[in-house]
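Engineer: Could you look at this predicted model? Sequence included:
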Amino acid sequence: MRERATIVCFQRDKVLLVARGRSRWSLPGGTIKRSESPLEAAYRELEEETTIAGHALAYLFQFGGINKRHHVFFAELPRDTRPEPQNEIVQCRWFKPAKILTLAASVPTHEIVRLLK
């Protein structure tokens, strides 16, 4: 089973989503390397994808299916935090949770946001 660190970033009443090229929106995150913990992967992936670093992450829960397990973390970000897309990410945007459920987004993104509503 593939292990993934996924981060739900809140700022005021909105959640941060990222997009790679023309793909669907998703929560920031990625594969956990063999040499790192889920928390280390969450910090690394968040910074690699959005330039956001130095904020506390809290472990929420595991979410997954047959092939992939998401270790889901939460961050409450200050109002002045401005994510910048980098690496494979081309867009970073803030959305209200209800709006996310109507977007072309990954199934795990929809389900994780639904659990947090």
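Structural biologist: Yep, that arrived. Numbers count the residues shown, from 1 in each chain.
Engineer: rest of the way, CA atoms for contacts and neighbours
Structural biologist: Noted.
Engineer: Which element, helix or strand, includes Leu46?
Structural biologist: According to DSSP states H and E, Leu46 maps onto helix 38-50.
Engineer: what's that helix packed up against?
Structural biologist: Packed against helix 38-50 by the contact rule (3 or more C-alpha pairs under 8 Å, 6 or more residues apart in numbering; DSSP states H and E) you find strand 2-11, strand 29-31, strand 68-76.
Engineer: ok, now which residue in the chain is the farthest from the centroid?
Structural biologist: Largest separation from the mean C-alpha position in the chain: Ser35, at 20.6 Å (C-alpha atoms, centre = their mean).
Engineer: here's the one I want to compare it with:
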Amino acid sequence: MKERATVVCWQREKILLVERGRSRWSLPGGTIARDESPVEAARRELSEETCLEGYGLDYLFQFGGLNKRHHVFVSVLPDDARAEPSNEILRCRWFRPGKIATLITSVPTREIVALLFSPNRQTTRLE
């Protein structure tokens, strides 16, 4: 099973998604290299994909798919933090959690967001 670091960036009640050119939105992240920890991979991937550096990351949970295990982190960003597409990323965009279910996304992105933000919940797992 491949190990992946995935980051939920939270700012002004919105989540950052990235688009790699396959017309699908996803959470920032990528494969964990052999010589790095999940948090190191999360920091590296966030920087490589969005140019966001120096912000805290908190571990949330593991999410398992058929062939990938996502180590999911959250970064609560200040209002002045700006994501810029970099590396293989074509676009970065902020979405309200409820909107994500209506987008074309990767399955793990949709499921991870659903775990964090259920329409029936009064609070999120980020609060």
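Structural biologist: Here it is on my side, so go on. Just so it is clear, the structure is predicted and the values come from calculations on it, not from any experiment.
Engineer: quick one: contacts for the residue farthest from the centre of structure 1?
Structural biologist: Residues near Ser35 of structure 1 by C-alpha atoms under 8 Å, 6 or more residues apart in numbering: none.
Engineer: and the helix or strand following the helix holding Leu46 of structure 1, what does it pack onto?
Structural biologist: Note on helix 38-50 of structure 1: by DSSP H and E, the next helix or strand toward the C-terminus is strand 58-64. Strand 58-64 of structure 1 sits against strand 68-76, with contacts defined as 3+ C-alpha pairs under 8 Å, 6+ apart.
Engineer: post-alignment, the strand it packs on versus structure 2, mean distance?
Structural biologist: Its aligned residues in structure 2 lie a mean 0.2 Å from strand 68-76 of structure 1 after superposition (mean C-alpha distance after the TM-score superposition for structure 1).
Engineer: other SSEs contacting that strand?
Structural biologist: By 3+ C-alpha pairs under 8 Å, 6+ apart, strand 68-76 of structure 1 packs against strand 2-11, helix 38-50, strand 58-64.
Engineer: swap the cut-off to 7 Å and go again
Structural biologist: When contacts are defined as 3 or more C-alpha pairs under 7 Å, 6 or more residues apart in numbering; DSSP states H and E, strand 68-76 of structure 1 sits against strand 2-11, strand 58-64.
Engineer: Out of those strands, which is the most enclosed?
Structural biologist: Ranked by mean neighbour count under mean count of other C-alpha atoms under 10 Å, those are led by strand 2-11, which reaches a mean of 22.
Engineer: Next, the mean deviation of the helix or strand following that strand compared to structure 2.
Structural biologist: Next helix or strand after strand 2-11 of structure 1 toward the C-terminus (DSSP H and E): strand 14-19. Mean deviation of strand 14-19 of structure 1 relative to structure 2 after superposition (mean C-alpha distance after the TM-score superposition for structure 1): 0.1 Å.
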